[in-house]
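Asks: sequence below, structure please.
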Amino acid sequence: MLVFKNKADLATHLKPFWAARKSIGFVPTMGALHQGHLSLLDAAAKNNTVTVISIFVNPTQFNNPEDLVKYPRTLAADIQKIEKQNPAVVIYAPEVADLYRPNEKAAPFSFDGLEFQMEGKFRPGHFDGVGTVVKKLFEIVQPTNAYFGEKDFQQLQIVKKLVSKYKIPVNIVSCPIHREVNGLAMSSRNERLSDTERKDAALIYKTLQQVKLKFGTKSAKEVSDWVTKVFQNHQTFTLEYFEIADESTLKTCFRKSKNKKYRAFIAVFVNNIRLIDTISLN
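Replies: Now for the predicted structure:
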């Protein structure tokens, strides 16, 4: 199991693969790994000569300093999970100083409006931080394929836009959401939930499943109003947003069109722990 703490050593290891034009699969993460992350590693390992995973809690994408402090950091446990899953995976686990200069801030990005929808409305500067760190990581690893889960669907679309606008030679592979037995989307933040909260949070995916059924016969506004009432009736939850949006532009759906693909997006607080989820409506 190879674990690199700095980009120079990682580059030395990867140079022979770059020179021979071998395929490199890359899974960028912020650690606290769960089965969803490991499924991305499986997909990468099956289709590439070498697989690299980064474990780095990126400070520039947190608009809430408290959330950054509380974000779980479990590097030793993460390494054990990876070694058990696939000891051939290469781990890049840098300190902040390996990626950022002192006092460096997120670079400003334009993602053609994708950054102003949903997460962008409630987390100012978040996608500048995402764009900054992903661009840095792509330049360091120089992957052939990079793997992202669909739970963070807006982030997935942002990364695709980043690659397109900056002509970064990497193929972005989207992978299905991994869920717990009760349907809750797997997330590193789930580790902060109590057993009761984790059980109750199954309501999020159950609601999305009902949204998919209702969207077939009801308008987007009617469905949105129904979702608002569902969470108003459950004091455990605070609904931050629910949106039905065009998959490609992420703009809110006001009137359905047969020629578009739609997706429902939701962000909910459970005792100050923020959970997101999404479902395709087509």
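
Asks: CA atoms for contacts and neighbours, from now on please.
Replies: Fine.

Asks: number of nearby residues for residue 84?
Replies: For residue 84, the count of nearby residues is 9 (other C-alpha atoms under 10 Å).

Asks: any idea which element it lies in?
Replies: helix 75-85 (DSSP states H and E).

Asks: now for the helix or strand just after that helix, which elements pack on it?
Replies: As assigned by DSSP H and E, the chain's next helix or strand after helix 75-85 is strand 90-92. For strand 90-92, the elements it packs on are strand 2-4, strand 50-55, judged by 3 or more C-alpha pairs under 8 Å, 6 or more residues apart in numbering; DSSP states H and E.

Asks: quick check: the nearest residue to residue 48 once chain neighbours are set aside vs residue 221, distance?
Replies: With sequence-adjacent residues excluded and distances taken as C-alpha to C-alpha, 6 or more residues apart in numbering, residue 48 is closest to residue 23, at 5.0 Å. Relative to residue 221, residue 23 is positioned 46 Å away (criterion: C-alpha to C-alpha, to the nearest Å).

Asks: more neighbours: those two, which one.
Replies: Set residue 23 next to residue 221 and count neighbours by other C-alpha under 10 Å: residue 23 wins out with 18 against 15.

Asks: show me the contacts for residue 273.
Replies: The contact partners of residue 273, taken as C-alpha atoms under 8 Å, 6 or more residues apart in numbering, are 189, 192-193.

Asks: filter these to the buried ones?
Replies: Buried by 16 or more other C-alpha atoms under 10 Å: 192-193, out of the contacts of residue 273.

Asks: count the neighbours of the nearest residue in space to residue 31 that is not next to it in sequence for me.
Replies: Distance criterion C-alpha to C-alpha, 6+ apart; nearest residue to residue 31, sequence neighbours excluded, is residue 55 at 5.0 Å. Residue 55 has 24 neighbours, counted by other C-alpha under 10 Å.

Asks: I figured residue 55 hits residue 95, correct?
Replies: No. Using C-alpha atoms under 8 Å, residue 55 makes no contact with residue 95, being 9.7 Å away.

Asks: I have a second one here; can you model it like the first so I can compare?
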Amino acid sequence: MITTANIAEIRAQVKQWHMQGETVAFVPTMGNLHNGHITLVTEALKRADHVVVSIFVNPMQFGQNEDLDAYPRTLAADSDALINAGAELLFTPTPSIIYPKGLAQQTFVEVPNIGDEFCGASRPGHFRGVATIVCKLFNIVQADVALFGRKDYQQLMVIKAMAEDLSLPIEIIGIDTIREASGLAMSSRNGYLTAEQKQQAAAIKQCMDKLAADVACGKNIAESEAIAAETLVKAGFKMDYLSVRNATNLAPITNEDHNLVILVAAYLGNTRLIDNLTFSR
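Replies: From the prediction side, this is the model:
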């Protein structure tokens, strides 16, 4: 696997593959890789001849009181895992490479509406940072397809909207959430949980399953949401949000909506966990 922080090297290698008539898939990450990330790589290999992965802890998407400095950097272990998974090119830029003029002078990308609620409201500026870095990485790597986990459902929708609105020549594919045996969605933030908290955190998936079943059989949505949120509070969580929405555009549900998504964010101790579940009624 080639590892480089040089933009020109990334572009040259991808251009060579394209000139040979070969396709390229891209998996952007912030490192500290778990099996969910590796699944994205293995799925990417099914869809393209070559896979490029980036590892970049993006300062633009972290708020003032968030854990940028504490975010785990595990490049050596990540590299070994990517080599074993079959990735061929790893892009590891620094903030000075990505934002040479500094964040205050950086042109940004902002997706309206779909990024305003939920994590957008809880973490002001977060999706601006996500859309900007993903747009930059797409322009640097110039892949044919990019893969993202559906665990970050709102983020995936923001990226899809950004790519469509800016006419970017890349296909965006969402891959199903990879879960631990308990049902807890795999996340780099799970590393902040104690063993006991990890078992507690399994309640999120159990709660979503129950809520989906209730809504699917016609129970009142607002009442079902309130019961689900109270269940999580009793299980030791501090709620950020819990909502059932249209799975296509995250709009409030109408009687005509059949494809739905449950969006959840809650704190367990100091760790903020997010999850989602799509279902039909």
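
Asks: TM-score of the superposition?
Replies: Once superposed, chain against chain, the TM-score is 0.94 (TM-score structural alignment, normalised by the length of the second structure); 278 aligned residues with a C-alpha RMSD of 1.5 Å.

Asks: rewinding a little: what's the spacing between the residue nearest to residue 31 of the first structure and residue 100 of the first structure?
Replies: Distance from residue 55 of the first structure to residue 100 of the first structure, by C-alpha to C-alpha: 15 Å.

Asks: the longest helix in the second structure is where?
Replies: Criterion DSSP state H: the longest helix present in the second structure is helix 126-141.

Asks: tell me which residues of it are tucked away?
Replies: By 16+ other C-alpha under 10 Å, the buried positions in helix 126-141 of the second structure come out as 126-138, 140-141.

Asks: over to stretch 27-36 of the first structure?
Replies: 27-34, 36.

Asks: the helices in the second structure, which residues?
Replies: Using DSSP H, helices in the second structure cover 7-19, 35-47, 75-85, 95-98, 119-122, 126-141, 153-165, 195-201, 203-216, 221-234.

Asks: and the third one, how far from the first structure on average?
Replies: Mean deviation of helix 75-85 of the second structure relative to the first structure after superposition (mean C-alpha distance after the TM-score superposition for the first structure): 1.2 Å.

Asks: run the chain-centre distance for that helix.
Replies: Helix 75-85 of the second structure sits 20 Å away from the centroid of its parent chain (C-alpha atoms, centre = their mean, to the nearest Å).

Asks: same question for the second one.
Replies: Distance of helix 35-47 of the second structure from the chain centroid (C-alpha atoms, centre = their mean) equals 14 Å.

Asks: residues in contact with it: which ones?
Replies: 25-27, 29, 51, 53, 81-82, 85-87, 146-149, 175, 177-179, 186-187.

Asks: is it possible to get CSV of the helices of the second structure that adds distance to residue 106 of the second structure?
Replies: Shown next, in CSV, are the helices of the second structure (distance: least, C-alpha to C-alpha, whole Å):
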stretch, distance to residue 106 of the second structure
helix 7-19, 17
helix 35-47, 28
helix 75-85, 26
helix 95-98, 10
helix 119-122, 20
helix 126-141, 9
helix 153-165, 17
helix 195-201, 38
helix 203-216, 37
helix 221-234, 39
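
Asks: list the buried residues of the helix holding residue 84 of the first structure.
Replies: Buried residues in helix 75-85 of the first structure (16+ other C-alpha under 10 Å): 75, 78-79, 81-83.

Asks: give me the angle between it and strand 50-55.
Replies: Following axes from the mean of the first three to the mean of the last three C-alpha atoms, to 10 degrees, one obtains 160 degrees for the angle between helix 75-85 of the first structure and strand 50-55.

Asks: can you tell me which of the helices and strands packed on strand 90-92 of the first structure is most buried?
Replies: Sort these by mean neighbour count, taking mean count of other C-alpha atoms under 10 Å, and strand 50-55 sits at the top with a mean of 23.

Asks: where does it end up in the second structure?
Replies: The aligned range for strand 50-55 of the first structure in the second structure is 50-55, by TM-score structural alignment.

Asks: give me the mean deviation of that stretch from the first structure.
Replies: Looks like 0.5 Å for stretch 50-55 of the second structure (mean C-alpha distance after the TM-score superposition for the first structure).

Asks: same deal with stretch 203-214 of the second structure?
Replies: Averaged out, stretch 203-214 of the second structure is 0.7 Å away (mean C-alpha distance after the TM-score superposition for the first structure).

Asks: now do that stretch: everything it contacts.
Replies: Here stretch 203-214 of the second structure makes contact (C-alpha under 8 Å, 6+ apart) with 183-184, 224-225, 228, 231-232, 235, 262, 264, 275-277, 279.

Asks: I'd like those as JSON lines, with neighbour count and distance to residue 3 of the second structure appended.
Replies: Listed next are the contacts of stretch 203-214 of the second structure as JSON lines, based on neighbours: other C-alpha atoms under 10 Å; distance: C-alpha to C-alpha, whole Å:
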{"residue": "183", "neighbour count": "16", "distance to residue 3 of the second structure": "34"}
{"residue": "184", "neighbour count": "22", "distance to residue 3 of the second structure": "32"}
{"residue": "224", "neighbour count": "19", "distance to residue 3 of the second structure": "49"}
{"residue": "225", "neighbour count": "22", "distance to residue 3 of the second structure": "46"}
{"residue": "228", "neighbour count": "21", "distance to residue 3 of the second structure": "45"}
{"residue": "231", "neighbour count": "15", "distance to residue 3 of the second structure": "46"}
{"residue": "232", "neighbour count": "21", "distance to residue 3 of the second structure": "43"}
{"residue": "235", "neighbour count": "14", "distance to residue 3 of the second structure": "44"}
{"residue": "262", "neighbour count": "22", "distance to residue 3 of the second structure": "38"}
{"residue": "264", "neighbour count": "23", "distance to residue 3 of the second structure": "36"}
{"residue": "275", "neighbour count": "22", "distance to residue 3 of the second structure": "32"}
{"residue": "276", "neighbour count": "22", "distance to residue 3 of the second structure": "34"}
{"residue": "277", "neighbour count": "20", "distance to residue 3 of the second structure": "35"}
{"residue": "279", "neighbour count": "15", "distance to residue 3 of the second structure": "40"}
